[in-house]
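# 3D, please:
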Amino acid sequence: MLTLRTGKYTRQLAELDPAENYHEMVRIMAEHEFPLDTLIAGELAQLKTFGIPGIARLLHQTGRYEKESTKRLDDTKAILREIMQPGPDSPAGREMVGHLNQIHGFYKIPNHEFLYTLSLFIFETVRWNAVFGWRAMTVNEKEALYREFRDLGEAMNIQDIPPSYEAFEQWKTAYEQAHQTYTPEAEKVTVGILGGLAALLPVWIRPLTQTLVATLINDEQLLKVLGLKAPPLWQQRSILGLMKTRAWLGRHFNLWEKRSFADSRIINHYIHYPNGYQRMRLGPKVLVGRIYARKPLEQTD
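The predicted model follows:
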């Protein structure tokens, strides 16, 4: 049900200090101020990692986006929620970070790839709101987002996290310029995630998934890197027109003005887990089985 936007959450965010209250600020943004935008940005952040050859190669080798894309998307959403909702420094958050670190420990992933992936969950959210959201994020909101994900990175033992929002943004830009390139693996994994994303959309819009995603990526170079073609201009203009209408509506109405997005059917809907999930069993089945059996890895799924 549409409710008039009162601006109370915007005012709360403006009154909070990102140096002290960044977790509360991120919670307000994710549950009331920019909830759906944050969710969509997180999905696109995953897709953008494929532009790095090492990441695309590993993801192709595991086959998780190509063989069980909806499970991979569900696992990522659930794991991040289990960490970020209570906070990376909370007991529940630390427990889930430990679980995530154990899963990652089965692979030889260089620190710079962890760092780049971490950066995307910050800067894709900022980009999305600036281009498609009902308003752009403020300096303090960006700082809060940076600090929250910095905490996550530190909990994951990621090294050399840049010391400020601005420094991290510069690092991300330079990293993309140095490493982002097309590979066949990137194209294959992209096709896989598009299938998973289609399953999240209403049936009537699923045939347009690639057109929709390519338009929302809004980056011609990245489309080439991922092996995607830019849609015809008339399709792009139609989608962008709908997004402008959505932004206008968002300035005046808020679906989560009186309720939390954390309780909504959207965030709680998991295709692979229709009856709910066991939080410490999230992740690739074989790897989770190895964790619990305390056996060395013999194969990946």
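# drop to CA atoms for contacts and neighbour counts, all remaining ones
Will do.
# might one say that Met29 is in contact with Pro35?
Yes - in terms of Cα atoms under 8 Å, Met29 counts as a neighbour of Pro35; the distance is 6.3 Å.
# with neighbour numbers in mind, choose between these two.
Neighbours were counted for Met29 and for Pro35 using other Cα atoms under 10 Å; Met29 has more, 22 against 19.
# shouldn't the more buried one be within a helix?
Yes - counting by DSSP: H, G, I helix; E, B strand; the rest coil, Met29 falls inside a helix.
# now Ile161: which helix or strand?
Element membership of Ile161, judged by DSSP states H and E, is empty: it is in no helix or strand.
# touching, it and Phe149? I think so.
No - here Ile161 does not reach Phe149: they are 10.0 Å apart, not a contact under Cα under 8 Å.
# does anything pack onto whichever strand or helix holds Gln235? Which helices or strands?
Taking DSSP H and E as the criterion, the element that holds Gln235 is helix 233-252. When contacts are defined as 3 or more Cα pairs under 8 Å, 6 or more residues apart in numbering; DSSP states H and E, helix 233-252 sits against helix 209-217.
# so which elements touch the helix it packs on?
So helix 209-217, by 3+ Cα pairs under 8 Å, 6+ apart, packs with helix 184-200, helix 233-252.
# try it again with 10 Å
In terms of contacts (3 or more Cα pairs under 10 Å, 6 or more residues apart in numbering; DSSP states H and E), helix 209-217 is packed against helix 35-48, helix 111-131, helix 184-200, helix 220-226, helix 233-252.
# just to revisit the earlier point, name the residues of the following helix or strand past the helix holding Gln235 that are buried.
Using DSSP H and E, the helix or strand that directly follows helix 233-252 along the chain is helix 265-268. Residues of helix 265-268 classed as buried: none (neighbour count, 16 or more other Cα atoms under 10 Å).
# now the other sequence, so there's something to compare against:
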Amino acid sequence: MTSPCLDAERDHLAIMGRLFRGDFALEIRLGAALALFRVFAVPRISGLLAQTRAWERRPQQRLDRTVDLLSVLVEQGYDSGAGAAALARLNAVHARHAIANEDFVYVLAAFVTEPERVIGRYGKRPLRPVERTAAYVFWREVGVRMGIREIPGSFAAMQRFQMEYDARHRHFAACNQVTAEGALAAISRVVPAPLRGAVREVVLALLEPEVRRACGFAGEEPRLGRALDVLVAARRRVCGWLSN
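Okay, the predicted model is just below:
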């Protein structure tokens, strides 16, 4: 449980560490994976990813790198030796391509808002205000160290930026589907083969409808959405009883 004495700005690393290792270990990792699909739903970003063919040829490697980067930054800190080295490698990869600053801001925003959305809908409780702000501060500081400019000044401002960017740039394109299918394949490989179809169903149910359609999954309306909502409601009731 987050101490009421913690300050979101000063103690954001400690707060993120507690969330990452404790109450929302699964939700934060899942939110980071779903953030990728939000990014894939934008052709001006997925088009570049499709050109590299990394999510088509080496999807598991790309997914593993994303999870490893998140773990290093949260567990060891962005200014630790390992954290700084990871960001340096990431910056070197990005430097090979002409990427607009607002695209960088959008990707950063996805890693702020998507875990919060997943926790709000599927976690045992919503994030507290201090936790939400700490998550924003954490990713803001990561963005600063990546040289990203004009980062929105709060969690709410980041959400507004994201909505405006989506309205301008998110729509279906073939390159969206190529990268999204690669990521789905990588996620599915973490379970035994007979369960991989279920993993696809779960991921599609977790995605926002607009993201799902823009990624080319419009014809695959998930059947598990209602079942997940029922399970989450039951989980929250049980957690409420246990905390009393």
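# and the TM-score between them?
Superposed pair, TM-score by TM-score structural alignment, normalised by the length of structure 2: 0.92. Supporting alignment: 243 aligned residues with a Cα RMSD of 2.0 Å.
# picking up where we left off before, now the helices and strands packed on helix 209-217 of structure 1 in CSV, with distance to His104 of structure 1?
Below are these laid out as CSV (distance: least, Cα to Cα, whole Å):
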stretch, distance to His104 of structure 1
helix 35-48, 16
helix 111-131, 10
helix 184-200, 19
helix 220-226, 24
helix 233-252, 36
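# can you give me the neighbour number for Thr133 of structure 2?
There are 20 residues near Thr133 of structure 2, going by other Cα under 10 Å.
# aligned partner of Pro110 of structure 1 in structure 2?
Aligned by TM-score structural alignment, Pro110 of structure 1 pairs with Ala100 of structure 2.
# residues touching the residue positioned nearest the centre of structure 2, list them.
With distances taken as Cα atoms, centre = their mean, the residue of structure 2 nearest its centroid is Ala32 (2.5 Å). With contact set as Cα atoms under 10 Å, 6 or more residues apart in numbering, Ala32 of structure 2 has these partners: 63, 66-67, 70, 110-116, 118.
# ok, so of those, who is nearest His12 of structure 2?
Nearest to His12 of structure 2 among the contacts of Ala32 of structure 2: Val112, at 13.0 Å, using Cα to Cα.
# surely that closest one touches Glu131?
No - Val112 of structure 2 is beyond contact range of Glu131, at 11.4 Å (criterion: Cα atoms under 10 Å).
# give me every residue that touches Ala14 of structure 1.
8, 25, 138-141.
# rerun at 8 Å
Neighbour list for Ala14 of structure 1: Asn140 [criterion: Cα atoms under 8 Å, 6 or more residues apart in numbering].
# buried ones in the helix or strand hosting it?
Ala14 of structure 1 is part of helix 8-15, with elements assigned from DSSP H and E. By 16+ other Cα under 10 Å, the buried positions in helix 8-15 of structure 1 come out as 9, 13.
# same deal with stretch 141-157 of structure 2?
141-143, 146, 148, 151-152, 155.
# in the residues you listed, find the pair that's most separated.
Met146 and Phe155 (18.7 Å).
# secondary structure class of Gly87 of structure 1, three-state.
coil.
# hang on, it packs against Gly93?
Yes - using Cα under 8 Å, Gly87 of structure 1 makes contact with Gly93 at a distance of 5.5 Å.
# please pull up the equivalent of Arg168 of structure 2 in structure 1.
Arg168 of structure 2 maps onto Ala178 in structure 1, by TM-score structural alignment.
# same check, this time on Tyr136 of structure 2
In structure 1, Tyr136 of structure 2 lands on Tyr146 (TM-score structural alignment).
# residues contacting the nearest residue to that match once chain neighbours are set aside?
Sequence neighbours aside, Tyr165 is the residue nearest to Tyr146 of structure 1 in space, at 5.8 Å (criterion: Cα to Cα, 6 or more residues apart in numbering). By Cα under 8 Å, 6+ apart, Tyr165 of structure 1 lies in contact with 142-143, 146.
# so which of these hold up in structure 2?
Checked against structure 2 using both residues aligned by TM-score structural alignment, their matches' Cα atoms under 8 Å, these keep these contacts: 142-143, 146.
# tell me which of those is nearest to Asp219 of structure 1?
Distances from Asp219 of structure 1 to the kept ones among the contacts of Tyr165 of structure 1, taken by Cα to Cα, are shortest for Lys142, at 21.6 Å.
# for that closest one, what are its contacts?
122, 126, 165.
# residue in structure 2 matching the first one?
What that stands for is Ile122 of structure 1. Match for Ile122 of structure 1 (TM-score structural alignment): Val112.
# please report how far its match lies from Gly216 of structure 2.
24 Å (Cα to Cα, to the nearest Å).
# more neighbours: which of the two?
With neighbours defined as other Cα under 10 Å, Val112 of structure 2 and Gly216 compare such that Val112 has more, 27 against 20.
# leaving out chain neighbours, which residue sits closest to that one?
Looking at Val112 of structure 2 with Cα to Cα, 6+ apart, the closest residue is Tyr136, at 5.9 Å.
# ok, the one you found - how many residues close by?
28.
# the stretch of helix or strand the match of Tyr136 of structure 2 belongs to against structure 2, how far on average?
For Tyr146 of structure 1, the host element (DSSP H and E) is helix 139-155. For helix 139-155 of structure 1, the mean distance to aligned residues of structure 2 following superposition is 0.5 Å (mean Cα distance after the TM-score superposition for structure 1).
# show me what counts as buried in the following helix or strand past that helix.
Downstream of helix 139-155 of structure 1, the first helix or strand assigned by DSSP H and E is helix 165-179. The neighbour-count check on helix 165-179 of structure 1 (16+ other Cα under 10 Å) flags 165, 168-169, 171-172 as buried.
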